[in-house]
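K.L.:
Just the structure for this:
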Amino acid sequence: MKKIVLAGGTGFIGTYFEKNFKEMGYVVKIISRQKKHISWEDKAGIVEALENAEILINLAGRSVNCRYNETNKKEILDSRVRTTTLLGESILKCKNPPKIWVNSSTATIYRHAEDRPMTEEHGEIGSGFSVEVAKVWEKTFFNIKLPKTRKIALRIAIVLGPDGGVMVPYKNLTRFGLGGIQGTGNQKFSWIHVEDLFQIILFLKDREDLEGGFNCSSPGPVSNRELMQELRRVMNVPFGLPSPKWMLELGAVFIKTETELVLKSRWVLPERLEREGYVFKFGTLQDTLESIVNYKNV
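P.N.:
I've put the predicted structure just below:
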């Protein structure tokens, strides 16, 4: 029996993974706060799920799509550290632990970059709350010593897919004529199609010689200006009103989010993945957006 464990696997990405792994013949165990799954409080149940599992994928963590007040910031950080620590402790209790543990991280760990792209070898770590969360999250993960389990941290860029994620608000903005640039429009938008994210995990599962951190983003990052232009083209919307920084800051207060999510320039390249031979299925934004927008017509 092939078994995989998805921690925090009830969101957009986790749902996609569950469907695909089941189609491959895996039994999928999910750890979450939902009653129908294994509870984070059920430590014995978590160990049982991990026992003899082929892969553990940890996607758990409170959403960063909120205002960064002290309460939310504490929950964002604690939710990542707490779940990662608990999973590590649970693996150590297994007689036959998972062969590989893939833990989420974020491409936001790098600095705001409009001058050059960030790679694993030459990327510069940024500063600020989001970066500190990423740094503590990765440190917690890599400090856990597991003699039988290979560990990989994926610095994931913004994930695009047909059934959720940021594409829902982006499509709505474009549909109602608000699909212009956000801020200056010069900030870089690093992204990855959810199918490539899934395939990367399969690729790393089979490459037993690989471990450590990987940038998980497409090789074709674009500017915000190019993103909105391409989205308008794919959706056949002739124009889009721009959203200057002051308007975004005002709107962010009302919808309880942070402008960093759209204004930070994330220019990230998957240098290590490509060097090791991974070939992206969705390497261009054009192919990605067309597959997403036309998904229900296929």
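
K.L.:
Every contact and neighbour count from this point should use C-alpha atoms.
P.N.:
Will do.

K.L.:
Please state the offset of the helix or strand hosting I46 from the chain centre?
P.N.:
Taking DSSP states H and E as the definition, I46 sits inside helix 43-50. Centroid separation for helix 43-50 versus its chain: 25 Å, with C-alpha atoms, centre = their mean, to the nearest Å.

K.L.:
Likewise for stretch 220-230?
P.N.:
Offset of stretch 220-230 from its chain centre (C-alpha atoms, centre = their mean): 19 Å.

K.L.:
For the chain, just list every one of the helices.
P.N.:
For the chain, the helices defined by DSSP state H cover 12-23, 43-50, 70-92, 129-142, 167-175, 194-206, 224-234, 245-255, 260-263, 271-275, 285-293.

K.L.:
For A113, which of those helices is the nearest?
P.N.:
Comparing those against A113 with C-alpha to C-alpha, the closest turns out to be helix 260-263 (11.1 Å).

K.L.:
So for the closest one, what gets flagged as buried?
P.N.:
V262, L263 (16 or more other C-alpha atoms under 10 Å).

K.L.:
For the comparison step, fold the sequence that follows:
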Amino acid sequence: MKSVLITGGTGLIGNHLSEKLLQQGYAVHLLSRQKNFSPQSYYQNKIKVFEWDLNKNYIDPNALENVNYVIHLAGASISKKWTTSYKNIILTSRIKSAELLINTIIKNNISIEKFIGASAIGYYGMKTDNKVYTEEDEKGNDFLANTCYQWEKAYTPLIQHQIPTAIVRIGLVLSPNGGIYKILKPIFQIGLGSPIGNGKQYMPWIHIDDLCNMIIHLMKNKEFRGIYNAVSDEILTNEEFSKKLAQSLNAPFFLPNIPEWILKIIFGEQYQMLTSGLKISNDKIKQTGFNFRFSQLDDALANLQKNNHSK
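P.N.:
Reported below is the predicted structural model:
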């Protein structure tokens, strides 16, 4: 039985991914900052949890024992208010955790078959235009773009030591259990949903099932290295996305757009994350033979509405 070590395994993506891996016959190790943490999962008795402490540069040495694959998802949420101190937490939680994990692997000559590192489509910048962005495009010039750039840069030692590595730039994750769908659903259900800003910003989304399948696909195939965008096929504006969400919930959709200036007052710098969005290409991952189950938003929303995320 092959083993997978996951950081950030208690989050939205990590929890879903852990269950998928266990169902496919993998052993799962999680790194947790909490001592004696017990995952809230049907499979919790099959998951081994190990402690790590970024402040003490400590990882339980048993965590990486006989591990074949490492998937690094850890990082503080970007949805909390961006105070100066919290922006530092967003950045350092990603960089320090990656550095500690990677240094431990290299220092101890731990042989792994593949390393999967998370990043985000924020790499391309908080802006809106009609260009289709690929993995070859340069980074943007704002807080999220710089965070993603440094996040990805932290993976460089793996490549230098010829450890097979793939980096996944994750889009807006749709899940019945958290994230943007869980936030918007109750608002739209009572008829209070509306486009954000001018509604013309793009929303590069991906169903959580497709995201986890994509990560496993990259993990199992050593030859697929480098950076991959994790977004689905259908490119939609915020207004189009909002209409489809309302339709999927059989909810009215008539309210005017939320003005950008109101969002700026409420969220400060963070408002740009809501009012901007780009067209992102997924051609590269499809060229590896990966097929999306939910390539159209209507299908993804129907699945979410059933609250029956397949494994």
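
K.L.:
Tell me who's in contact with the residue most central in space within the second structure.
P.N.:
What sits nearest the mean C-alpha location of the second structure, by C-alpha atoms, centre = their mean, is I170, with 4.4 Å. With C-alpha atoms under 8 Å, 6 or more residues apart in numbering as the criterion, the residues that contact I170 of the second structure are A118, S119, A120, I121, N229, A230, V231.

K.L.:
between those, which is closest to G193 of the second structure?
P.N.:
Nearest member of the contacts of I170 of the second structure to G193 of the second structure, counting by C-alpha to C-alpha, is V231, at 23.5 Å.

K.L.:
can you pull the contacts of the residue opposite that closest one in the first structure once aligned?
P.N.:
Residue pairing (TM-score structural alignment): V231 of the second structure is matched to S217 of the first structure. Contacts here follow C-alpha under 8 Å, 6+ apart; on that basis S217 of the first structure touches R155, I156, A157, I158, S190, W191, I192, V268, L269, P270.

K.L.:
Let's see that with 6 Å instead.
P.N.:
With contact taken as C-alpha atoms under 6 Å, 6 or more residues apart in numbering, S217 of the first structure is in contact with A157, W191, I192, P270.

K.L.:
Return the closest of those residues with respect to R233 of the first structure.
P.N.:
Out of the contacts of S217 of the first structure, the member with the shortest distance to R233 of the first structure (by C-alpha to C-alpha) is W191, at 18.3 Å.

K.L.:
Who's the closest spatial neighbour of that closest one, skipping the chain neighbours?
P.N.:
In this structure, W191 of the first structure finds its nearest non-sequential neighbour in I158, 4.5 Å apart by C-alpha to C-alpha, 6 or more residues apart in numbering.

K.L.:
Identify the residue spatially nearest to the residue of the first structure positioned farthest from its centre, adjacent ones excluded.
P.N.:
Distance from the centre of the first structure peaks at P238, with 30.7 Å (C-alpha atoms, centre = their mean). If you skip the residues right next to it in sequence, P238 of the first structure has R232 as its closest partner in space, 6.6 Å away by C-alpha to C-alpha, 6+ apart.

K.L.:
Can you report how many residues neighbour whichever residue in the first structure pairs up with A76 of the second structure?
P.N.:
In the first structure, A76 of the second structure lines up with R62, judged by TM-score structural alignment. Residues near R62 of the first structure, counting by other C-alpha atoms under 10 Å, number 16.

K.L.:
Hmm, R62 of the first structure is touching K74, no?
P.N.:
No - look at R62 of the first structure against K74 with C-alpha atoms under 6 Å: they stay out of range, at 10.0 Å.

K.L.:
ok, back up a step: reformat the contacts of S217 of the first structure as CSV; add neighbour count.
P.N.:
Shown next, in CSV, are the contacts of S217 of the first structure (neighbours: other C-alpha atoms under 10 Å):
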residue, neighbour count
A157, 25
W191, 27
I192, 25
P270, 20
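
K.L.:
Same list (these) but as CSV, adding distance to D287 of the first structure.
P.N.:
Putting these into CSV (distance: C-alpha to C-alpha, whole Å) gives the following:
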residue, distance to D287 of the first structure
A157, 17
W191, 13
I192, 11
P270, 18
